[in-house]
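Q: sequence? don't have it. structure:
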């Protein structure tokens, strides 16, 4: 299983934030360890499956995923980027690790001996096999760059790259046939000694033996597991979805918090929004047999007692407009705005173009002809580039219409559209892009013909940001009729996924404008957000009374949302990310230095919502913080307890979070670090005593002078229910 993805979610722009587990190493490590143990099973001899944590390490930029370089100090690697992997190996006993595409401090992860041999195997005792991310060896070759792709381009050919990987003691296995074929060639040429193959063979076979792949099936402890068991997780799916619901905001309307909605007092509910009648899954999800959308979950919950009014979301499918010449600042010798066209006799736009000229627009339809008379052969490509200054700032829609080709669009070198060939079809793909007024942007469109289809068509255009701040759809009418409105908003894999970083912060175009109109029509409006990362929208917080973050909630998501909105379930999820107000509050995407303002540990601005934040339909207090000892040994534990009292009228869950502050001088000192947490159920008007323990060794920091772990002498223990809501503090000393 090439899972879990445990790269740290250090920046909300990363397209695969949805696959990861948050911005904190302790939180991530605990979740993935439980995940790994569940998948691998607890049999003393046989693994149920072998898990593969990925992508080792610092794989956080989809727009630069193949050739990017992460400059990170050993200190930050040790303290932040490594711990979850270490826990997955040492505690979870994971059997596979996948290396990343990117370079780390100039060295590709796939050939990084220090990462794999010295740290992972030598220090952490990893005894499974290491696999490279798909094609990562090929990306270290010069041929990769010659084909028009961005990579590391270090080795002359694939044989040399394969030899380098084997001799570096990094990979044991690869998922491309090229690796196996070229490895034999490298060995025949004497570039890889036999013992390197033996090492890889032993590491790989060891996992195969633990999986029972070479034993009689009768020995398998799971031989009688019915297939239906693997496809019947509705109860668990509902529990997980409900547990993950985060109540971001619940302000009073007419003196009473809007949520939970009272079914008995409602006759009509309006359900609207782009995510209302779809079930958004994250990438790499399975296929559910009976999924429940938010609309269906709400209808099923309310039954015939309450009328549900639904208006389908109307996507903006207006015609793409060509970029006006007035907005193009790349000029020809007559002072006219133009695109520069470069023509290639290969299907990758690789190497040097065979011809070039200027064109007024990217809008072509070729039938059994070539874009340029100099081109020949079956495969060819054209690269169009220009520079523009947008007429206004806002959320544009970039689009490409194509046939018989593949097409790519990038803005300032960042990919925004990667359109694949669809045989015999006219196709259109669009993507939102935020542009600022009076700024210069380089636009690149590449069309690549790699098939024998006669028709070859490509057209690039955009749609301007919406200027009207009122929404004219049927949503306003049903909002006026309803007792309450449930607006299911947010994003989807259209905006964030593998190979696509987010290009629009906050809500997509049109959503805030619609909500503003809906709120005027009906103040009893609840927003349900769906996303795999944070939503940066101060407007939402300032205007909408109730906001529920539902993420991508899986096959039972609709039921989980309905149960939560109407109070069958009392939400207790907590944010695994800092919600910032704007990406402008963050360092540049490519800057990996946490101390410049990343994560709750170093973020120095006011967040929209803090790491660990989450509300409930009841109220809790915390008191009676007790430390078993205020002086602990370096090899001991910090044992503490705290009383949690439910002072409200509903049963509910509270999440006790324990943060530690280093009360001594050291470099790169964070504001605080999460070191323990526990979710506890407390009945209304009752209290529970929660006990937690922290290994003193987990408080250590990396000393750059000694190149080893070190402990301070004094630490502040902070207990609360969010990183910005600390209730109790005390201090311990390390002897």
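A: Done, it's in. Every value quoted in this text rests on a predicted model; they were computed, and no experiment measured them. Numbers count the residues shown, from 1 in each chain.
Q: drop to CA atoms for contacts and neighbour counts, all remaining ones
A: Noted.
Q: Which strand or helix spans the nearest residue to residue 471 once chain neighbours are set aside?
A: The shortest distance from residue 471 to any non-neighbouring residue, by CA to CA, 6 or more residues apart in numbering, is to residue 514 (4.9 Å). Assessed by DSSP states H and E, residue 514 sits inside helix 511-521.
Q: got the buried residues for that helix?
A: For helix 511-521, the neighbour count (16 or more other CA atoms under 10 Å) marks 511-512, 514-519, 521 as buried.
Q: ok, so of those residues, who is nearest residue 363?
A: Ranked by distance to residue 363 (CA to CA), the buried residues of helix 511-521 are led by residue 511 at 30.7 Å.
Q: check contacts around the closest one.
A: Shown in contact with residue 511 (CA atoms under 8 Å, 6 or more residues apart in numbering): residue 489.
Q: Run through the residues that contact residue 135.
A: Shown in contact with residue 135 (CA under 8 Å, 6+ apart): 175-176.
Q: by contact count, what packs against the helix or strand encompassing residue 431?
A: Using DSSP H and E, residue 431 sits in strand 427-435. Strand 427-435 sits against strand 394-403, strand 414-419, with contacts defined as 3 or more CA pairs under 8 Å, 6 or more residues apart in numbering; DSSP states H and E.
Q: mind checking which of these is nearest residue 12?
A: strand 414-419 (15.8 Å).
Q: got the angle between that closest one and strand 427-435?
A: 170 degrees (axes from the mean of the first three to the mean of the last three CA atoms, to 10 degrees).
Q: Residues contacting strand 414-419, please?
A: Against strand 414-419 from outside (CA under 8 Å, 6+ apart): 63-64, 399-400, 406-410, 429-431, 433, 500, 503.
Q: List only buried entries from those residues.
A: Among the contacts of strand 414-419, the ones that count as buried (16+ other CA under 10 Å) are 63-64, 399-400, 406-410, 430-431, 433, 500, 503.
Q: returning to that earlier point: closest to residue 527 out of the buried residues of helix 511-521?
A: Nearest to residue 527 among the buried residues of helix 511-521: residue 515, at 8.7 Å, using CA to CA.
Q: what's near enough to touch residue 544?
A: Contacts of residue 544 by CA under 8 Å, 6+ apart are 519, 525-527.
Q: cool, residue 163 as well?
A: 183, 186, 191-192.
Q: That one: what secondary structure?
A: State at residue 163, reduced to three classes by DSSP: H, G, I helix; E, B strand; the rest coil: helix.
Q: Against residue 146, how distant is it?
A: 21 Å (CA to CA, to the nearest Å).
Q: go on, residue 223?
A: Taking CA to CA, one finds residue 223 at 49 Å from residue 146.
Q: out of those two, which sits in the busier spot?
A: residue 146 (15 against 9; other CA atoms under 10 Å).
Q: now the contacts of residue 544: which count as buried?
A: The buried subset of these - by 16+ other CA under 10 Å - is 519, 525-527.
Q: ok so, going back, tell me the spacing between the residue nearest to residue 471 and residue 314.
A: From residue 514 to residue 314 the distance is 12 Å (CA to CA).
Q: Structure two is appended below for comparative analysis:
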């Protein structure tokens, strides 16, 4: 048998298994089968913006921030770094004889759902609201993660398939009703693009139903579209607990055996959960033909063969642990953090002179949490906004927290920080306000203890205490540079009206403080663009549970946004001259070298991004780009 024919090797190995052994390998924490030389393996690993939940790792900006770079080439380098560190960790973990949760090679990322509504708590995990941008960035991430060798470096998993973007509180029982046009034009486009361009190893099914069918057991989504129309040839894993949901919450079938049988029959091969233990009963009762069990087990074992788990010549086995959080990776992280920051407004105050006396005010100024987002690793060193500015500014730096991140008022047993903030503002030349939210206030159902909306937000406003802080500091009369940190749109109507400059930081990772300081003080020109629309109020939007794309995202929004999708300023003066539909001349008429993303749109049937190129252009330089 050809050693490199992973499918044939898997078929031969599965043929030697009993029915019970085959089924055992279809559950995410698969046990060892010692007689066949198969070690125990846990399939669950996270790597959204760095190896997560597995100790120290390079922590990149949250996915929404990396999307703001509009730089697919850099996204690929990020994928390469994450997979280097994943392999390095796996090479050490496997010396224990098996790998436990978050210690393997099968990564359940990227999240390529469309961020259609800013209230959705998990939108921070996505590449934004545009299907093309999402597809392009995810494709490069997948290529960087999986590598191009004989073996797969790691497996990447596209999630959550499909039509999944809140409400978090209802995700285990919700039915998303969408038109066929919206289904293909918006919700499935990025999945199709990635499958065609990146050959991802896996797809994760979502919790919800679409058109009445549970996603992880949907004949329409899986058999007809994913495997049929899209030609996907990998394996499908359920989201965690999603097979249980089919009978327990969706009430689509009556019991676990029927749920498991339906899911496997329609092409969900791996269960994150325990419901597939009922497959033994399903087979005994004749509810499921063994050919579906065989197919699932063969796909899963082929994936493990392709990852080199049964061989001793895998080219990635020698990646040393020294690469984890190394200096080279920190430099790539810093570059991505710089490119993730979006300059929304600038009246000319930026860049600041190095000797400027600044007050750094706000609950996010010295926060580690605001750097990390969710599904994150642990940085071995990190730069808060305060630290980055302190190490860069040559003038006086005065820090005051000013207010808590959230809450209704102040605790008498703690300091009352508002007056300290006002003192700091009065003693400065410029105030840098670091406000916004963190993943404490937006995220996944079950992760947030402080959010009564189960991860989603009820509105897009700043917390009330921060509004009070902002207005009090503004009244001091000093110029204000407002830095908003969030994983989603926050209403910045007042800040856009009142402040000298406004910047958006999307949970910028461990190097976020250095990146922000580099931009504030002119070491680097900002180049990020918004991957989502910044609305003025949720009053401008349909209900969160309405999955129609009418009046959503830049493609279909009927109102006037505060900042549109793709908005982002530089310190230079960039001229775009389109000489034809697919040719643009880009000229830098300003004094700063800068990166710049050129976006190509078509306007029918709706304005839609269809091309992008990210370039570095020097002052006085012109470049001609062909799309």
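A: Looks like it came in fine. Computed from a prediction, not measured in an experiment: that's the story for all the values here.
Q: Do a quick rundown of the strands in the stretch 151-300 of the first structure.
A: For the stretch 151-300 of the first structure, strands defined by DSSP state E, counting those that start in this stretch occupy the ranges 246-250, 252-253, 256-257, 268-272.
Q: For residue 564 of the first structure, which of those strands is the nearest?
A: Checking the strands of the stretch 151-300 of the first structure against residue 564 of the first structure by CA to CA gives strand 246-250 as the closest, at 9.3 Å.
Q: now the closest one: which residue numbers in the second structure?
A: When the second structure is aligned by TM-score structural alignment, the counterpart of strand 246-250 of the first structure is residues 342-346.
Q: Look up the average distance of that stretch to its aligned counterpart in the first structure.
A: Superposing on the first structure and averaging over aligned pairs (mean CA distance after the TM-score superposition for the first structure), stretch 342-346 of the second structure comes out at 0.4 Å.
Q: chain center to that stretch: distance?
A: Relative to its chain's centre, stretch 342-346 of the second structure lies at 22 Å (CA atoms, centre = their mean, to the nearest Å).
Q: any residues touching it, and which ones?
A: 68, 496, 500-505, 526-530, 563, 567-570.
Q: Please flag which of these sit within strands.
A: If you go by DSSP state E, the contacts of stretch 342-346 of the second structure have 501-505 in strands.
Q: Switch the residues you listed over to CSV; also include neighbour count and distance to residue 128 of the second structure.
A: Shown next, in CSV, are these (neighbours: other CA atoms under 10 Å; distance: CA to CA, whole Å):
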residue, neighbour count, distance to residue 128 of the second structure
501, 23, 24
502, 24, 20
503, 23, 18
504, 29, 14
505, 31, 14
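Q: could you redo the residues you listed as a markdown table and give each row distance to residue 89 of the second structure?
A: Shown next, in a markdown table, are those (distance: CA to CA, whole Å):
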| residue | distance to residue 89 of the second structure |
| --- | --- |
| 501 | 42 |
| 502 | 40 |
| 503 | 36 |
| 504 | 33 |
| 505 | 30 |
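Q: quick one: which of those is nearest residue 492 of the second structure?
A: Once CA to CA is applied, the member of these that ends up nearest residue 492 of the second structure is residue 502, at 8.7 Å.
Q: contacting residues around that closest one?
A: Taking CA under 8 Å, 6+ apart, we find residue 502 of the second structure in contact with 343-346, 481-484, 495-496.
Q: ok, now residue 304 of the second structure?
A: Neighbouring residues of residue 304 of the second structure by CA under 8 Å, 6+ apart: residue 310.
Q: Any chance of the helices and strands packed on strand 427-435 of the first structure in JSON lines with distance to residue 695 of the first structure as columns?
A: Below are these laid out as JSON lines (distance: least, CA to CA, whole Å):
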{"stretch": "strand 394-403", "distance to residue 695 of the first structure": "48"}
{"stretch": "strand 414-419", "distance to residue 695 of the first structure": "43"}
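Q: for those, which one sits closest to residue 33 of the first structure?
A: So among these, strand 414-419 is nearest, using CA to CA, at 33.7 Å.
Q: Between strand 394-403 and the closest one, find me the angle.
A: 30 degrees.
Q: so where is strand 414-419 of the first structure in the second structure?
A: Using TM-score structural alignment, strand 414-419 of the first structure pairs with nothing in the second structure.
Q: now swap in stretch 9-18 of the first structure and tell me
A: Residues 115-124 of the second structure are matched to stretch 9-18 of the first structure when aligned by TM-score structural alignment.
Q: ok, residue 21 of the first structure touching residue 575?
A: No - in this structure, residue 21 of the first structure is not within contact of residue 575 by CA atoms under 8 Å, at 10.3 Å.
Q: okay, among the ones in strands among the contacts of stretch 342-346 of the second structure, which ones form the most distant pair?
A: For these, the farthest-apart pair by CA to CA is 501 and 505; their separation is 13.2 Å.
Q: Tell me the buried residues in stretch 254-274 of the second structure?
A: 256-274.
Q: just stretch 543-552 of the second structure next, same as before
A: 544-545, 547-549, 552.
Q: quick one, strands of the stretch 601-735 of the first structure?
A: Using DSSP E, counting those that start in this stretch, strands in the stretch 601-735 of the first structure cover 620-627, 631-632, 637-646, 652-662, 673-682, 687-695, 701-703, 708-710, 714-720, 726-734.
Q: Between its first and last residues, how far does stretch 283-296 of the first structure reach?
A: Stretch 283-296 of the first structure has an end-to-end distance of 22 Å (CA to CA).
Q: whereabouts in the second structure does that stretch align?
A: Using TM-score structural alignment, stretch 283-296 of the first structure pairs with 374-387 in the second structure.
Q: buried ones in the matching stretch?
A: 374-379, 382-387.
Q: again with stretch 583-591 of the second structure
A: 584-588, 590.
Q: cool, and stretch 119-137 of the first structure?
A: Quick answer for stretch 119-137 of the first structure (16+ other CA under 10 Å): 120-121, 124, 126-133, 135-137.
Q: do stretch 215-225 of the second structure as well
A: So for stretch 215-225 of the second structure, counting by 16+ other CA under 10 Å, buried means 215-223, 225.
Q: Inside helices: which ones of those residues?
A: Here DSSP state H is the test, and these give no hits in helices at all.
Q: Go through these and say which is closest to residue 89 of the second structure.
A: Nearest member of these to residue 89 of the second structure, counting by CA to CA, is residue 216, at 30.6 Å.
Q: excluding its backbone neighbours, what's nearest the closest one?
A: Counting by CA to CA, 6+ apart, the residue nearest residue 216 of the second structure is residue 205, at 4.9 Å.
Q: Tell me how far the equivalent of that neighbour over in the first structure lies from residue 68 of the first structure.
A: Using TM-score structural alignment, the equivalent of residue 205 of the second structure in the first structure is residue 99. Spatial separation of residue 99 of the first structure from residue 68 of the first structure under the definition CA to CA is 14 Å.
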